[in-house]
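>>> this is a predicted model, with the sequence first.
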Amino acid sequence: MTDYSVLLKALDLPEKVALLTGATAFTLAPQEKIGLGELRLSDGPTGVRGLKFSGGEVVALLPNATLLAAAWSTETAYEVGRLLADEALRQRIHVVLGPTVNLHRSPLGGRLFEAYSEDPLLTGVLAAAYVRGLQEQGVGASLKHLVANESETDRNTVNSVVDEATLRELYLLPFEIAVADSNAWTLMAAYNDVNGVPATEQHHVNNEIVKGEWGYDGLIMSDWFATKSAAPAANGGLDLVMPVSDPWGDNLVAAVRAGEVDESVVDDHLRRLLVLADRVGALGEHRSYPDALPAPEQRREQLTRLAAAGMTVLTNDGVLPLDRTRTVALIGRHAVETIDMGGGSAQVNPPYQISVAEGLSALVGGVTVTDGVEVRNRPATARDFLADGVRITLYDADGAVIEERHSATGTTMVGFDDEFDATVARIRLSATVLTGGQVELGGTGPGDWVVRAGDDTLTYALRVESGGFAAEMLAPPSRTDVLLAAAGETVEAEVTLLPKTPEAPLSGVGMFGLIARPAPRDAADVIAEAARAAAAADVAVVVVGLTEEQETEAVDKATLRLPGAQDDLVSAVAAAARRTVVVVNAATPVLMPWRDEVDAILWAGLPGQEGGHAVAAALLGDIEPAGRLVTTFPAADGASPAWSVTPVDGDLRYTEGTFIGYRGHAAGRAPAPAFWLGHGLGYGAWTYADAGVSGRTATVTITNTGDRASREVVQVYLRPAEADQPVRLVGWAAATVEPGASATVTVEPDPRLWRRWDTAANRWAELAAGGELLIARGLGDVRATLPLS
């Protein structure tokens, strides 16, 4: 066993502190004298991106967290952890920054697509399985973001005001479960304040609860640029500042020498870092790494299956699964440009992305594809409009070439994780268009732009005006205009970056890109064309959804309505078609005013690089879309127990307490939802019989009365005897049953859901005896009510 005290004694104070801050954007410095190697970290919500924020290695793009969680399967979560460990080890990554275990408090949260669910038990249990899959391979996980970090508006300054009972019973519970059940090796402290104290300085949460009550022996790191102080953060339980030394480094050394921080505190932080390094094989004798990943065909099967199995059938009058012999009109912008990942740090550089049009056309002969209405406010480069992506040249202030790049997406990051000494002052971007005509052309990123197509030249200044902290990277400003371009013509843009100043430290940093795509058509013409195509086919499949504009880091949504005229498109198609199926390509709730006009709705999430293949498999029944919702879908804007994500005078008050999502709807604190957490039809039909309870253990016999084998998820909820306690999910179990067959399912509830926080006594207390267990397919379909003694 490593004697960490000997290693600590070998270092002086500045050397110790130097190891507690990032060396680069995603690495920690080595220290040869104690045998410590470089530690490498990577974002990892939907893939292990590596050491570059943008334009890094080609890596697998997984389905997003809500889609994976919709399987309600610890086996799925474990498999995902193993898959990510493979991807990490190939790149010699030691820690993957995930999973995200914040809850879906308000459906407006922009980053909900990275987090599992609105329910703390479901979130914690799935996270624990994910952590096991990752860490069994020697790759560290990082539970994030500690804590009360459920929205993005003013995320770096917002003060989340949460009472102690709500904090303990709801928002800390997923962290507690994943620490207790899988001992995640790192946690990440959030940007926000909690009850007036920054998360990075939270003595109460970090020291008293996590390291004290839970006995956590791992490391707490900051979110990137989240740390606001030296002594308060060091004394508040933060072990590691990322990504650079400010505000630690010399400041922390000075704080120790001034007596503001005891050196033993620094030693504890460093000891935790050394434990992490030991666990991931970067201390002493360093670990070996595999040379290759599983075969591409194995990865394709895996990613297709994981995505399709989590897709959720919300409604179905029998049209699904689709009959292969029928003609299909496939309609919608999301059908031809399927959105496979969210925005911000969740984005990776995948080898390819399969659209629904590609996936369904490969399996069904009679498919006609019709584009849909516009779905974006900020245009993005069309995948198939440019001959070979975008060519990018970076220049310094003297006009010398620093680096030449190529981007398939049309964008590149500058100023954040550059690996050269020069400072980029100007960027040139160029591309060749495949088809001529009216072209929407422009740029994205803060700076002064000149855009050219043929004889036309446009100039404009782009500045960050909203989007919160790091908007330069995560929600950069953009502008486009419509110009004429000939097929094969080169279009180009140049941007002069803004100078860095003390008032604008992120000037010269940002995501920059060339936008070039066919000019938008009139929505009425597009809808009329779609209706004609629908009328000519046996069944119309309309694919609608959100984009990374709504489902992204740094920005919250303002509405659950689908962007653009997508609702009008669905209604027009439904009126013209014989049968209509809607596929919702979104990770989080959307409003569906056309719900009663269509014959089936399939929620498809953000399905990753095999997205089109997965949607096709689900529609055809090649893989059962057996998912169950992980978030309650409100019936209207504002019709949710917790809604606003906008701070008032800096405070975001969690006044709903523990009654978020289905808990609040069940208590009558919001109108009945469109779809409850746990809802999902799959392709079976079910009867429940002989429900019983022994102690707290529930059993029930389920029979598949459908004509296909199907997977059922039996959910058990507790309705406590106390009126001030919400109904809550306490356990679930799944069974796959052949048609006409039965299975007895046993659910062992989690005892942690029988607690309540006694604020007066400052301790946990058992719920009062009594109450009821509800055996259900979501609270909208309760099959048995069992009194508890």
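All right, it came through fine.
>>> rest of the way, CA atoms for contacts and neighbours
Noted.
>>> hang on, isn't Pro343 packed against Ala554?
Pro isn't right for residue 343; it's Gly. No: the criterion here is C-alpha atoms under 8 Å, and Gly343 misses it with Ala554 at 9.1 Å.
>>> for those two, list the residues in contact with both.
Both Gly343 and Ala554 are in contact with Leu474, where contact means C-alpha atoms under 8 Å, 6 or more residues apart in numbering.
>>> more crowded one of those two?
Remark: of Gly343 and Ala554, Ala554 carries more neighbours, 26 against 22, as counted by other C-alpha atoms under 10 Å.
>>> show me what contacts that one?
110-111, 152-153, 155, 344, 467-471, 474-475.
>>> change it to 6 Å
The neighbours of Ala554, taking C-alpha atoms under 6 Å, 6 or more residues apart in numbering as the test, are 152, 468.
>>> just the element for it, please.
For Ala554, there is no enclosing helix or strand under DSSP states H and E.
>>> relative to Gly365, how far out is it?
42 Å (C-alpha to C-alpha, to the nearest Å).
>>> just Ala25 next, same as before
In terms of C-alpha to C-alpha, Ala25 sits 49 Å off from Gly365.
>>> and those two? Which one has more around it.
Ala25 (19 against 13).
>>> ok but the more buried one is inside a strand, no?
No: per DSSP: H, G, I helix; E, B strand; the rest coil, Ala25 lies outside any strand segment and is coil.
>>> try it against this one:
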Amino acid sequence: MTGTSSSASASDKAGTKYQDFDVADTLSKLTVQEKISLVSGTDFWHLAGVPRLGIPAIRTTDGPNGARGTAFFNGTPAACLPCGTALGATWDVDLIHKGGELMGHEAIAKGASVLLGPTINMQRSPLGGRGFESFSEDPVLAGTISAASVNGIQSTGVSATIKHLVCNDLEDKRMSSNSIVSERALREVYLLPFQIAQRDARPWAYMSSYNLLNGLHCSENPKLIQQILRDEWGFDGLVMSDWFGTYSTTEAIKAGLDLEMPGPPSLRGKQISKALSCGKLLQHHLDARVTQVLKLIKKVLPLQIPEGVEEKTIDSPQTASLLRSIAAQSLVLLKNDDTVLPFKKEKTTAVIGPNAAFATYSGGGSASLLPYYAVTPLEGIKAKSTDAQYEIGAPGWKLLPLLSRAAKTSKGQSGLDMKIFLDPPSKQDRTPIDELHIRDTSILLFDYKNPLLKTHLFYSDIDCTITPDETAEYEFSLSVAGTAKLLVDDQVVVDNATKQYPGDSFFGVGTREEIGSIKLEAGKSYSVHVDFGSLPTLTYTKEGVTAFGAGGVRIGFHRKLDRKVEIERAVAIAKKSDQVVLCVGLNSDWESEGYDRPHMDLPPGNDELVEAVLAANPNTAVVVQSGTPVTMPWASKAKAIVQAWYGGNETGNGIAEVVFGDVNPGGKTSLSFPRRNEDNPAFLNYTSDDNRVFYGEDVYIGYRFYEKTKRDVLFPFGHGLSYTNFDIKSLNVKASEDSDDVTVSVQVTNTGKTAGAEVVQVYVSPQSPSINRPLKELKGFGKVFLQAGESKAVEVKLSKKYATSFYHEGRDAWVSETGKYTVLVGNSSADTPLKGEFAVGKTLVWKGL
């Protein structure tokens, strides 16, 4: 069995109606042991309850782009929204609010009242493993989009959990790395998105980050949690640790960390009892933390979600429509020379590339989930152009594609059969303790549970049948947090048990991928068998990572490719087609929690593929799927480039709708696209050298750095083309001395022949700064949809103190200096032709919101 509660127990409680309660009164009735139980989780996803007082054990769920439910392993399908950078690229707060509402309803369907998202860390570098999860390199865009998401989530009665506080901006040694950041950069860049979200959305919960901040772990950092978050910003909610990110008992409690996750507790429970008995903790320290837990439970109580309720799906045409809209609106038309796009549906179309036939819908790690469905670009394009021809062109994977795409169970279903045993394969006449049908061969067993298991040690037989459609040499692969061998018709093809080598799979715990090959015949069925041993059987230990649960195994499979031959095949169909959609990029193996990207390039051979196809047919649209920028050495030769991100369930349909013109692209880059990794501001200070990460670029992150140093980029922040044209004019700036409001208004006209959306971006620049400051900074924006020939006034309201202030380290406060400020308005950071100004008559020194 899987999950955390039996359906029987859930049904017993389904009729329970939880009564509202007074927090102070309830606190007074709790025993000390009940209080201690409330400040840590009971398992991977649940908080403790107090049955005698009617306090339910509430459920949490990942994550930033959907609600996975309580199982990494064989979980309940869910709606998957586009990744964070894609959501940021919409620049559309109303659309993001709707996406937040959807995530809230999805969480409720999974029996969860606390959603662990959104993520609003900053992309210092293109290489961050979780860069795709966050919204933008710009703190105002990130904070504004996150506030819209939080408001949407919490409008459903579900708590958002804004994360990770703070400077968890790389994965390398993330639990031991010390982020060394100036106070000014901390406030102006890394904390500002959280501050804006707190001001505009009041999230009910925060999650601390794994790393140290200036020498002290964030989960036990009183300056961060108590002084800034609670005292300055007025936050009166719950702060939880990231999973296994609590590193002390008394220090964390005194600093303000309310909840240790996951459970059972490793640094609370008995340790709190001892700390209380010896006086290291006083009762009021514990009461303060319990109070916040009770407040969160009280806030979500109106949902009336029964404890242990069975998870369900709520897939619907309305959900699909919203997901498709978000996917399409997130796409950014980076380049469109000679108006190559949109393509014509009646013309012959070639679809080429490693990302075309695979549903690259999400990055990896906490953002991953089992989607209701996932539309590939090839499927989306074929729905528009039914005669489209396909060639892979080159491999694009870091790890072999999953075997599950080709696997059939003993009953002929898609997927594999999995049997769990207490004893190893060497024991005769083993009896399985569990038999499962699994749909995915990236098998995460961190949260697998079975009442017959006393430890995390067990063994498994994983079986399926495959029937190749082409006679060829085929490759199989295993990466494992445990041990595994793969056999085809009883012949060992891959051995990842006898000798193992550390890799970065399974959040950094698992091995490298081991690959073996065998020739298979078309139309013949073969049995595939995997002997798996759980995490305790792993033959090595690895420093700097947390190994938990039962580990996992990933099984890959694909026809062995000859890069030269595949490119030749791709070129052949490109030459005979009127137009080409070339899909390249990364996937959840390249961009994932647990490790950072080793470089900024596309996978090996992909640049050669793009060059060859562009030479064969100039009417090619290059569609790039990645959560963060990749190098594009061929960009000058490509007429059309579309940044498609990771688009969720509707990835393929979103791409097809933009490519064929059913949707006019309205996205703008949420990140600057440097030409190469060496150009980015964090290049010299990105890895965790000796557990030390020096934020040497200070406040000059993203476009702030490129503009200040006059360094050319491939595509600037805020850039995005359309199938129509817009005219932005008639700038008017209104501000008064006795008000914090600054109103910026312009007239926007769609001068083309196609309906579309434009983003009015408002930047502010101090005319006579007393310190070194960026040339300009985004301070507000507005998105408008216009029919062909239509004009509308767009008004963007700014807070004067937020628009003008810098953080003064000597005063330990924000300072809005007296003087004049230039307002620059346009449709990208590199195109701000309209200029106005306003003045600050008296210097303002301030803290708080």
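It's in. Only a predicted model underlies this, so the values are computations on that prediction, with no experimental measurement involved.
>>> return the residue of structure 1 aligned against Tyr807 of structure 2.
The equivalent of Tyr807 of structure 2 in structure 1 is Trp757 (alignment by TM-score structural alignment).
>>> is its match in contact with Glu766, as I believe?
No: applying C-alpha atoms under 6 Å as the test, Trp757 of structure 1 and Glu766 come out as separate, 8.7 Å apart.
>>> out of those two, which sits in the busier spot?
Trp757 (18 against 13).
>>> sec struct for that one, please.
strand.
>>> residue contacts, it?
165, 763-764.
>>> okay, and which of the residues you listed map to helices?
Ala165 (DSSP state H).
>>> top of the contacts of Trp757 of structure 1 by neighbour count?
Busiest of these [other C-alpha under 10 Å] is Ala165, holding 18 neighbours.
>>> which residue is the nearest non-sequential neighbour of that residue?
Trp757 (5.1 Å; C-alpha to C-alpha, 6 or more residues apart in numbering).
>>> and Leu27 of structure 2, how many neighbours does it have?
With other C-alpha under 10 Å as criterion, Leu27 of structure 2 counts 17.
>>> alignment lookup: it to structure 1.
Leu27 of structure 2 maps onto Leu8 in structure 1, by TM-score structural alignment.
>>> can you give me the helices for the stretch 251-400 of structure 1?
263-279, 296-310, 333-336, 356-361 (DSSP state H, counting those that start in this stretch).
>>> the stretch 51-200 of structure 2 now?
84-90, 93-109, 139-154, 183-185, 192-201.
>>> from those, which stretch is densest packed?
helix 84-90 (a mean of 30; mean count of other C-alpha atoms under 10 Å).
>>> residues in structure 1 matched by that one, start to end?
So helix 84-90 of structure 2 sits over residues 65-71 in structure 1, by TM-score structural alignment.
>>> other residues contacting that stretch?
Under C-alpha under 6 Å, 6+ apart, the answer for stretch 65-71 of structure 1 is 113-116, 310, 605, 627-630.
>>> rerun that using 8 Å as the cut-off
Contacts of stretch 65-71 of structure 1 (C-alpha under 8 Å, 6+ apart): 45-46, 76-77, 113-117, 126, 306-307, 309-312, 587-588, 604-607, 626-630.
>>> filter these down to the ones in strands?
Thr312 (DSSP state E).
>>> can you report how many residues lie near the aligned partner of Pro118 of structure 2 in structure 1?
If you follow Pro118 of structure 2 across to structure 1 using TM-score structural alignment, you land on Pro99. As a burial measure, Pro99 of structure 1 scores 29 neighbours (other C-alpha under 10 Å).
>>> ok, and the closest non-adjacent residue to Pro99 of structure 1?
Using C-alpha to C-alpha, 6+ apart, the nearest residue to Pro99 of structure 1 is Leu143, at 5.4 Å.
>>> counterpart of that neighbour over in structure 2?
Per TM-score structural alignment, Leu143 of structure 1 is aligned with Ile162.
>>> how many neighbours does Thr61 of structure 2 have?
With other C-alpha under 10 Å as criterion, Thr61 of structure 2 counts 25.
>>> residues contacting it?
Thr61 of structure 2 makes contacts with 45, 67-70, 107, 112, 114-116, as judged by C-alpha under 8 Å, 6+ apart.
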